[in-house]
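**Student:** Give the three-dimensional model of this entry:
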Amino acid sequence: MTAGKTEIDTLVVGAGQAGVAISEHLSKLGVPHLVLERNRIAERWRTGRWDSLVANGPAWHDRFPGLEFDDLSPDGFAPKERVADYFEAYAKKFNAPVRTGVEVKSVVRNVGRPGFTIETSEGVIEANRVVAATGPFQTPVIPPIAPKDDSLTQIHSADYRNPQQLPDGAVLVVGAGSSGVQIADELQRAGKQVYLSVGAHDRPPRAYRNRDFCWWLGVLGEWDQVNVKAGREHVTIAVSGAHGGRTVDFRGLAHRGMTLVGLTRSFNNGVASFQADLSENLARGDENYLSLLNAADAYIERNGLDLPLEPEARTTFPDPECVTQPILELDLAKAGITSIIWATGFAVDYSWLKVGAFDANGKPQHQRGVSSEPGVYFLGLPWQSRRGSSFIWGVWHDAKHVADHIATQRKYLAYRDTAQRQAEDGETAKVSHKPLVSA
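**Tutor:** You can find the predicted model right below:
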């Protein structure tokens, strides 16, 4: 794309997994479209995560239907670079119209005529529809409680790469979802003294009775849940594909030398304060873990499956001292802590999308990705249509729904235009059959 003005039916912003997915569906439906990506395809998989990251789901599960990871075991976990290569290969597979290195600066609705005007780093685009496929991981969030202390190295998990990046000394990792627990584990394995702040979380088994938890959530119908349970909107999931995939066990980490603390509350004069909720958070995580084991056992019995018993899955470590005698205050200097890693999630940034598609809190208003603003669509959001929307395969299915909606809208417009042409043809016919009148 060169400087100037381009016209396209549908513009897709973002060429990560969501953008590639909807491009495939739009291509199959014959919808003219263009995908813009300010960096490279699936760039966040390459440079927006730590070096050792692997996919949290096995290769047979975390993929699109049209292409397998042919160089990996189906039960293996793809390294982040391999995932990025996968999406590039997938885009090439159907010749996706992707333009990289182009930043979308603003999208505004046209006045008095259909569609939108899009300002980009390489010119102006006119489009009838816009799909925001930028996903949920846009702006790293470090909470305002972060201490104003230049002696501490503080980074978000999005900027963490490897243990060598940090100075000597102990590390406080705040947040125990998938990112936080994997980073804390890696730092401990590298010889760091690690303090891990654990909040509310779900803790599924990595695998149980010879089936990965992704399989269990599938056959039990959990991926198809359409409503978030009350009070569970922001609960993280502690799961990992690292080291071949192992169940996250916080007590096990503590028995290896990691110090667990509750939810981080505040910092004051070099002292960190924590909620007295560590034991409760671990208990709720255990409850989530055991509930899945129980559901799996019942499913096996109900269907007469021949899957091996796994009684050791219910064996737990005893509560370590950091749980029985929780630390509520910690002097960072005395503990030797020189770094804090904030594994505290991300916020969306739709400042470029200047349309009425958001509520008072800036949250997208949509139904399964179809925005309240006609012609605007969202893709790649958590719980966009169901629990599985956060996974690669879930994005693909959500994209199909959005693409089908776009194709249907095009048919409505085509019908209107056809009717108008028929009327015009009728008028032309009347003129052509008008009797000649001699002077």
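**Student:** all contacts plus neighbour counts: C-alpha atoms, from now on.
**Tutor:** Fine.
**Student:** Quick check: which helices or strands does the helix or strand where residue 108 lies pack against?
**Tutor:** Residue 108 is part of strand 104-109, with elements assigned from DSSP states H and E. Packed against strand 104-109, as judged by 3 or more Cα pairs under 8 Å, 6 or more residues apart in numbering; DSSP states H and E, are the following elements: strand 116-120, strand 353-354.
**Student:** next helix or strand past the first one?
**Tutor:** So that's strand 116-120. In N-to-C order, the element after strand 116-120 by DSSP H and E is strand 123-132.
**Student:** the inter-axis angle of the strand holding residue 108 versus strand 123-132?
**Tutor:** 80 degrees (axes from the mean of the first three to the mean of the last three Cα atoms, to 10 degrees).
**Student:** if we can go back for a sec, so which of the helices and strands packed on strand 104-109 comes closest to residue 183?
**Tutor:** Ranking those by proximity to residue 183 (Cα to Cα) places strand 353-354 first, at 33.5 Å.
**Student:** for the closest one, packing partners?
**Tutor:** For strand 353-354, the packing partners by 3+ Cα pairs under 8 Å, 6+ apart are strand 104-109.
**Student:** residues contacting residue 197?
**Tutor:** 172-176, 260-264 (Cα atoms under 8 Å, 6 or more residues apart in numbering).
**Student:** swap in residue 356?
**Tutor:** So residue 356 contacts 372-373 (Cα under 8 Å, 6+ apart).
**Student:** about what we covered before: for the strand holding residue 108, which residues meet the burial criterion?
**Tutor:** 104, 106-107, 109 (16 or more other Cα atoms under 10 Å).
**Student:** thinking again about what came up before, which of the helices and strands packed on strand 104-109 sits closest to residue 132?
**Tutor:** So among the helices and strands packed on strand 104-109, strand 353-354 is nearest, using Cα to Cα, at 8.3 Å.
**Student:** Tell me how far that closest one lies from the chain's centre.
**Tutor:** 21 Å (Cα atoms, centre = their mean, to the nearest Å).
**Student:** Equivalent analysis for stretch 416-434, please.
**Tutor:** Chain-centre distance of stretch 416-434: 51 Å, with Cα atoms, centre = their mean.
**Student:** which residues are contacting that stretch?
**Tutor:** So stretch 416-434 is in contact with no residue, going by Cα under 8 Å, 6+ apart.
**Student:** 10 Å - rerun?
**Tutor:** Stretch 416-434 is touched from outside by 410-415, with contacts defined as Cα atoms under 10 Å, 6 or more residues apart in numbering.
**Student:** Please give the structure of this sequence too, so both can be compared:
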Amino acid sequence: MLPSPQARFAANPHVSGAGGGHDLNLHQFARAGVTLLGHLTGASDGRLGMAPDLHESLAKSDQLEARVLGLIDSYIARNGLAAPEERRVGLRDGYDQSIITELDVQEAGITTVIWAAGYNFDFSLVKLPVTDADGFPLQQRGVTAYSGLYFVGMPWLHTQKSGLLLGVGDDAAFIAGHIAGG
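**Tutor:** All right, here's what the predicted structure looks like:
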């Protein structure tokens, strides 16, 4: 169902199931006073460097949101579902933020850094031929051809939710069952 094998590496949209579900839009964060930045390029001597790509990231997020909403609307129309029409407010607050390419951690009052995004897969630690040409593990629902080597928690490992907290438990349970049965 993905347009290409490389699509497995794309990020998931910002969504939440909290309180019945709601959007987590980057522009809402900007509106609430959160400083949005480009991706981290480095850290040295108490300074963080960021790429000047904030607006590109916001544009990608906006495009993804429009594409997902279009898919939902198409599904509703195709299946003749009775659903209230939703009017989306086009938020643009993030584009009003200044592009920051360097921060002094102490001056900015940063006391904690949570490293949670912007990573790439690196399986160089595994000295076996376990990845395809794109660097994605060769596996079936996390089970590799090598006894005792498994993968979990990766996007599209088995389903779209495999890389999310919502779905990693299903994949982990399957792997645990495989280990226990084998």
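**Student:** picking up where we left off before, which of the contacts of stretch 416-434 of structure 1 fall in helices?
**Tutor:** Using DSSP state H, the subset of these located in helices is 410-415.
**Student:** Give me the nearest residue to the residue of structure 2 sitting at the aligned position of residue 245 of structure 1, chain neighbours excluded.
**Tutor:** Under the alignment (TM-score structural alignment), residue 245 of structure 1 pairs with residue 21 of structure 2. Counting by Cα to Cα, 6 or more residues apart in numbering, residue 21 of structure 2 lies nearest to residue 15, which is 7.6 Å off, once chain neighbours are set aside.
**Student:** can I assume the one you found is in contact with residue 61?
**Tutor:** No: taking contacts as Cα atoms under 10 Å, residue 15 of structure 2 lies outside contact range of residue 61: 11.8 Å.
**Student:** who's more crowded, those two?
**Tutor:** Legend: neighbour count by other Cα atoms under 10 Å for residue 15 of structure 2 and residue 61, higher for residue 61 (19 against 11).
**Student:** Need the counterpart of the more buried one in structure 1.
**Tutor:** Using TM-score structural alignment, residue 61 of structure 2 sits opposite residue 285 in structure 1.
**Student:** how about the buried residues of strand 104-109 of structure 1 in TSV, adding distance to residue 26 of structure 1?
**Tutor:** Converted to TSV, these look like this (distance: Cα to Cα, whole Å):
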residue	distance to residue 26 of structure 1
104	20
106	23
107	21
109	22
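**Student:** Could you identify the pair within those that is furthest apart?
**Tutor:** Of all pairs in the buried residues of strand 104-109 of structure 1, the most separated under Cα to Cα is 104 and 109 at 14.5 Å.
**Student:** What about residue 101 of structure 2, how many residues nearby?
**Tutor:** 17.
**Student:** re the thing from before, could you identify the buried members of the contacts of stretch 416-434 of structure 1?
**Tutor:** Among the contacts of stretch 416-434 of structure 1, not one counts as buried by 16+ other Cα under 10 Å.
**Student:** thinking again about what came up before, in JSON lines, list the ones in helices among the contacts of stretch 416-434 of structure 1 along with distance to residue 359 of structure 1.
**Tutor:** Converted to JSON lines, those look like this (distance: Cα to Cα, whole Å):
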{"residue": "410", "distance to residue 359 of structure 1": "27"}
{"residue": "411", "distance to residue 359 of structure 1": "30"}
{"residue": "412", "distance to residue 359 of structure 1": "28"}
{"residue": "413", "distance to residue 359 of structure 1": "28"}
{"residue": "414", "distance to residue 359 of structure 1": "32"}
{"residue": "415", "distance to residue 359 of structure 1": "33"}
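**Student:** what residues are up against the nearest residue to residue 121 of structure 2 once chain neighbours are set aside?
**Tutor:** Distance criterion Cα to Cα, 6+ apart; nearest residue to residue 121 of structure 2, sequence neighbours excluded, is residue 135 at 7.6 Å. Residues in contact with residue 135 of structure 2 (Cα under 10 Å, 6+ apart) are 6, 9, 120-123.
**Student:** go on, residue 54 of structure 2?
**Tutor:** Here residue 54 of structure 2 is in contact with 36-39, 60, 94-95, 97-101 (Cα under 10 Å, 6+ apart).
**Student:** Kindly reformat those residues as a markdown table containing secondary structure and distance to residue 107 of structure 2.
**Tutor:** Shown next, in a markdown table, are the contacts of residue 54 of structure 2 (DSSP: H, G, I helix; E, B strand; the rest coil; distance: Cα to Cα, whole Å):
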| residue | secondary structure | distance to residue 107 of structure 2 |
| --- | --- | --- |
| 36 | coil | 17 |
| 37 | coil | 16 |
| 38 | coil | 19 |
| 39 | coil | 20 |
| 60 | helix | 31 |
| 94 | helix | 23 |
| 95 | helix | 24 |
| 97 | coil | 19 |
| 98 | coil | 17 |
| 99 | coil | 17 |
| 100 | coil | 14 |
| 101 | coil | 15 |
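**Student:** of the residues you listed, buried ones?
**Tutor:** By 16+ other Cα under 10 Å, these give 36-39, 94-95, 97, 99-101 as buried.
**Student:** Stretch 70-78 of structure 2: average distance to aligned residues in structure 1?
**Tutor:** Superposed on structure 1, stretch 70-78 of structure 2 shows a mean distance to its aligned partners of 1.4 Å (mean Cα distance after the TM-score superposition for structure 1).
**Student:** Pull up the aligned stretch in structure 1 for that stretch.
**Tutor:** So stretch 70-78 of structure 2 sits over residues 294-302 in structure 1, by TM-score structural alignment.
**Student:** list the buried ones in the matching stretch?
**Tutor:** 296-297.
**Student:** Same check on stretch 357-369 of structure 1?
**Tutor:** Those would be 357-358, 364-366, 368-369, for stretch 357-369 of structure 1 by 16+ other Cα under 10 Å.
**Student:** give the contact list for the counterpart of residue 50 of structure 2 in structure 1.
**Tutor:** Counting by TM-score structural alignment, residue 50 of structure 2 corresponds to residue 274 in structure 1. Contacts were defined as Cα under 10 Å, 6+ apart; by that measure residue 274 of structure 1 touches 197-198, 261-267, 326-330.
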